[in-house]
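Undergrad: Okay, structure incoming, though there's no sequence with it:
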């Protein structure tokens, strides 16, 4: 089976390439918009006919590429058009639990998806899912991972550690007591593998969640412990919301100037993050167990150990 992976230079893409490449029955073509020595060039925002030439002879595609609306929405649509032209049999589309919006409690795949818009990340992912419904002849499997972590996770490990080391992050009390549904990147790669090879998975959507759910405050402290920061101080709601509001214009200015100035603003969470950090929610994976025969195996303790081992191997503390 020949499998092409988009976004293979990224955090999840690398893990998928590693997992699929370990199978003797799979030939993996790793691609990226900006290729490296180990990847071929594929820009999914280019014309579908150009992409189709690269996709000929490919049996399955794993779509891990990330970016702005041009990649997530338009690029996904063009990639699927190219797959249809090239006769690709199956596509595994990496979506997100963000398509459930603010749903709380037990959120299964039967929970309605939000309406797709171009206004934010959740809307982009919803639009990408909507686009995937218009390609007869291509078997599409949608995976909705929760909070993906692991060594060098740019958002929820290294990015969070930078915020902590900046001195402005902390323990948020009730505003950080929501559910942090964690899944290790290797378990997500395992779900991708199952989604490619299980025949009955075609046309289905699956939650991909790990075995452990902690509070966000707990996760913040675990990241602080990894870098030897010590106990995080409590930040009261008035101070936290005050930082959020003060940081807004400086964040906009940094984005406009493409500058690293005002680094302190990274210590102020976005309003969307605060909504995430206080939401009590769980994403069951019964459907993935029943159809894909998949379940996450990496416990939180073992997952944290992989981060520690990676740091030791690279000489970082």
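TA: In hand now; what should we look at? Please read these numbers as outputs of a predicted model, since none were measured by experiment.
Undergrad: Every contact and neighbour count from this point should use C-alpha atoms.
TA: Will do.
Undergrad: quick one: residue 104 and residue 279 touch, right?
TA: Yes: applying Cα atoms under 8 Å as the test, residue 104 and residue 279 come out as touching, 6.5 Å apart.
Undergrad: who's more crowded, these two?
TA: It is residue 279, of residue 104 and residue 279, that has more neighbours when counted by other Cα atoms under 10 Å, with 20 against 13.
Undergrad: Tell me which residues touch the more buried one, please.
TA: 102, 104, 177, 178, 179 (Cα atoms under 8 Å, 6 or more residues apart in numbering).
Undergrad: From the residues you listed, list just the buried residues.
TA: 177, 178, 179 (16 or more other Cα atoms under 10 Å).
Undergrad: Kindly indicate which of those lies nearest residue 43.
TA: Using Cα to Cα, residue 179 comes nearest to residue 43 of these, at 35.8 Å.
Undergrad: which residues of this structure fall in strands?
TA: Listed in chain order, the strands of the chain (DSSP state E) span residues 2-6, 27-32, 40-41, 60-63, 90-94, 105-106, 139-145, 147-149, 179-184, 205-208, 213-215, 281-282.
Undergrad: by contact count, what packs against the second one?
TA: Right, strand 27-32. strand 2-6, helix 11-21, strand 40-41 (3 or more Cα pairs under 8 Å, 6 or more residues apart in numbering; DSSP states H and E).
Undergrad: Just say which of those is most tucked in.
TA: strand 2-6 (a mean of 24; mean count of other Cα atoms under 10 Å).
Undergrad: That strand vs helix 11-21, what angle?
TA: With axes from the mean of the first three to the mean of the last three Cα atoms, to 10 degrees applied, the angle from strand 2-6 to helix 11-21 works out at 170 degrees.
Undergrad: other SSEs contacting strand 2-6?
TA: Counting by 3+ Cα pairs under 8 Å, 6+ apart, the packing neighbours recorded for strand 2-6 are helix 11-21, strand 27-32, strand 60-63.
Undergrad: Quick one: residues in contact with the second one.
TA: This means strand 27-32. Everything outside strand 27-32 that qualifies as a contact, by Cα under 8 Å, 6+ apart, is 1-9, 17, 20-21, 38-43, 65.
Undergrad: give me that answer again for 7 Å
TA: Contacts of strand 27-32 from elsewhere in the structure, counted by Cα atoms under 7 Å, 6 or more residues apart in numbering, are 1-9, 17, 20-21, 39-43.
Undergrad: For that strand, what is the distance to the chain centroid?
TA: On the basis of Cα atoms, centre = their mean, to the nearest Å, the separation between the geometric centre of strand 27-32 and that of its chain is 19 Å.
Undergrad: ok, structure two:
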């Protein structure tokens, strides 16, 4: 039985990935920041940083899945956010990769982000060989981690760049979207014809598994998505259908929406809602044979089913 070390395994993606790995017959070792009653066998490594001692966690391990990260937040408290992101996402990642290499481990799967490439895609989907233009401290730190991993010899680094991840337990903008639809709040988005890629958490977990199991995949960056880019208007309609209700959407000039967002100093929010962010994951599919096991309809149905239970207090 092969042993896989997983960092960030207690998070949103990890809650889906860990059962999948166990079902495939892997022994999973979790690395956590502090002792946990829920995961008593996990190895406590503290915060991910350049000084983290990984020796105990890496002993006897065959592969590493690194998902732990400092994530972007709505309200940043650090006076120097980029340095804080770099310490965890770049320097901490590279320290783990070097420790894994020195321990004789041949495969590292790193969960990066589309934000390492760009915040928008223009008229064409983002491909892995396009010049990266990260615009946030989070995206910059992830991009620098990618560059560091690809320059590191002696270990195969498979880097996955997912777009927006949704699924049971989702937080952030996607949960807010479901709350708005459930409350029947009118939205002026009927004239938005953008294209945005998403990935269901079960599909992303399956992609991580494929990255672990495909022996011939070369080190590199790979985009992963559901394969169907949707406009914000289409997404609202599909989510509402999955919830068994109707989205209250009316037409309003996207240009005027953008001007309002600029005046309110929330152009970033306008970009997230109305801009294009589409990725091309052809390369990963070709090199691994991976196909999303869940359709968009199935993913949204499972997500909204969880959300209804969450909204009614029947689950966390």
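TA: Okay, I see it. Small disclaimer: the values here were computed from a predicted structure and weren't measured.
Undergrad: Would you mind reporting the TM-score between them?
TA: The TM-score (TM-score structural alignment, normalised by the length of the second structure) is 0.79; 291 aligned residues with a Cα RMSD of 3.0 Å.
Undergrad: follow-up on the earlier one: tabulate the helices and strands packed on strand 2-6 of the first structure (CSV), appending distance to residue 86 of the first structure.
TA: Compiled in CSV, those are given as follows (distance: least, Cα to Cα, whole Å):
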stretch, distance to residue 86 of the first structure
helix 11-21, 21
strand 27-32, 15
strand 60-63, 11
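Undergrad: so which of those gets nearest residue 129 of the first structure?
TA: Ranking these by distance to residue 129 of the first structure, with Cα to Cα as the measure, places strand 60-63 first at 11.9 Å.
Undergrad: Specify, as a residue range, where that closest one falls in the second structure.
TA: Aligned by TM-score structural alignment, strand 60-63 of the first structure falls on residues 63-66 of the second structure.
Undergrad: how close does that stretch sit to the first structure?
TA: For stretch 63-66 of the second structure, the mean deviation from the first structure after alignment is 0.8 Å (mean Cα distance after the TM-score superposition for the first structure).
Undergrad: Name the residues that touch that stretch?
TA: Applying Cα under 7 Å, 6+ apart, the set of residues contacting stretch 63-66 of the second structure from outside is 3-8, 105-111.
Undergrad: Max pairwise distance over those residues: which two?
TA: 8 and 106 (19.9 Å).
Undergrad: I figured residue 145 of the second structure hits residue 87, correct?
TA: No: applying Cα atoms under 7 Å as the test, residue 145 of the second structure and residue 87 come out as separate, 10.3 Å apart.
Undergrad: Comparing these two, which shows the higher neighbour count?
TA: Set side by side, residue 145 of the second structure and residue 87 show unequal neighbour counts under other Cα under 10 Å, the larger going to residue 145 at 24 against 18.
Undergrad: Which residue, other than its chain neighbours, is closest to the counterpart of residue 198 of the first structure in the second structure?
TA: For residue 198 of the first structure, the aligned position in the second structure is residue 214, judged by TM-score structural alignment. Leaving aside its chain neighbours, residue 214 of the second structure sits nearest to residue 288 (6.1 Å; criterion: Cα to Cα, 6 or more residues apart in numbering).
Undergrad: how many other residues sit next to that neighbour?
TA: Other residues within reach of residue 288 of the second structure, judged by other Cα under 10 Å, total 16.
Undergrad: was I right about it contacting residue 216?
TA: No: in terms of Cα under 7 Å, residue 288 of the second structure does not count as a neighbour of residue 216; the distance is 8.3 Å.
Undergrad: what separates residue 180 of the first structure from residue 149 of the first structure, distance-wise?
TA: Using Cα to Cα, to the nearest Å, one obtains 11 Å as the distance from residue 180 of the first structure to residue 149 of the first structure.
Undergrad: quick one, longest helix in the second structure?
TA: helix 296-311 (DSSP state H).
Undergrad: any idea how far the residue mapped onto residue 231 of the first structure from the second structure is from residue 155 of the second structure?
TA: Under the alignment by TM-score structural alignment, residue 231 of the first structure pairs with residue 248 in the second structure. Note on residue 248 of the second structure: its distance to residue 155 of the second structure, by Cα to Cα, is 51 Å.
Undergrad: Relative to residue 132 of the first structure, how far out is the residue of the first structure most remote from its centre?
TA: Residue farthest from the centre of the first structure, counting by Cα atoms, centre = their mean, is residue 238 at 30.8 Å. As defined by Cα to Cα, residue 238 of the first structure lies at a distance of 43 Å from residue 132 of the first structure.
Undergrad: Repeat that for residue 185 of the first structure.
TA: For residue 185 of the first structure, the distance to residue 132 of the first structure equals 24 Å [Cα to Cα].
Undergrad: And for residue 317 of the first structure?
TA: Following Cα to Cα, the distance that separates residue 317 of the first structure from residue 132 of the first structure is 43 Å.
Undergrad: Neighbour count for these two, which is higher?
TA: Here residue 317 of the first structure and residue 132 are set side by side on neighbour count (other Cα under 10 Å), and the busier one is residue 132, at 23 against 9.
Undergrad: With the flanking residues excluded, which residue is spatially nearest to the alignment partner in the first structure of residue 91 of the second structure?
TA: Taking TM-score structural alignment as the criterion, the aligned counterpart of residue 91 of the second structure in the first structure is residue 74. Nearest in space to residue 74 of the first structure, with sequence neighbours left out and distances taken as Cα to Cα, 6+ apart, is residue 45 at 6.6 Å.
Undergrad: Tell me which residues touch the one you found, please.
TA: With Cα under 7 Å, 6+ apart as the criterion, the residues that contact residue 45 of the first structure are 70, 71, 74, 75, 78.
Undergrad: Would you mind giving the strands of the first structure as TSV with distance to residue 245 of the first structure added?
TA: Formatted as TSV, the entries for these read as follows, by distance: least, Cα to Cα, whole Å:
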stretch	distance to residue 245 of the first structure
strand 2-6	37
strand 27-32	37
strand 40-41	41
strand 60-63	36
strand 90-94	33
strand 105-106	29
strand 139-145	30
strand 147-149	26
strand 179-184	24
strand 205-208	34
strand 213-215	24
strand 281-282	26
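Undergrad: Let me know which of these is the nearest to residue 303 of the first structure.
TA: That would be strand 179-184 among these, by Cα to Cα, at 6.3 Å.
Undergrad: Which stretch of the second structure lines up against that closest one?
TA: Counting by TM-score structural alignment, strand 179-184 of the first structure sits on residues 195-200 of the second structure.
Undergrad: burial count for residue 133 of the first structure?
TA: Residue 133 of the first structure is surrounded by 11 other residues when neighbours are defined as other Cα under 10 Å.
Undergrad: Please consider this matter closed, and thank you.
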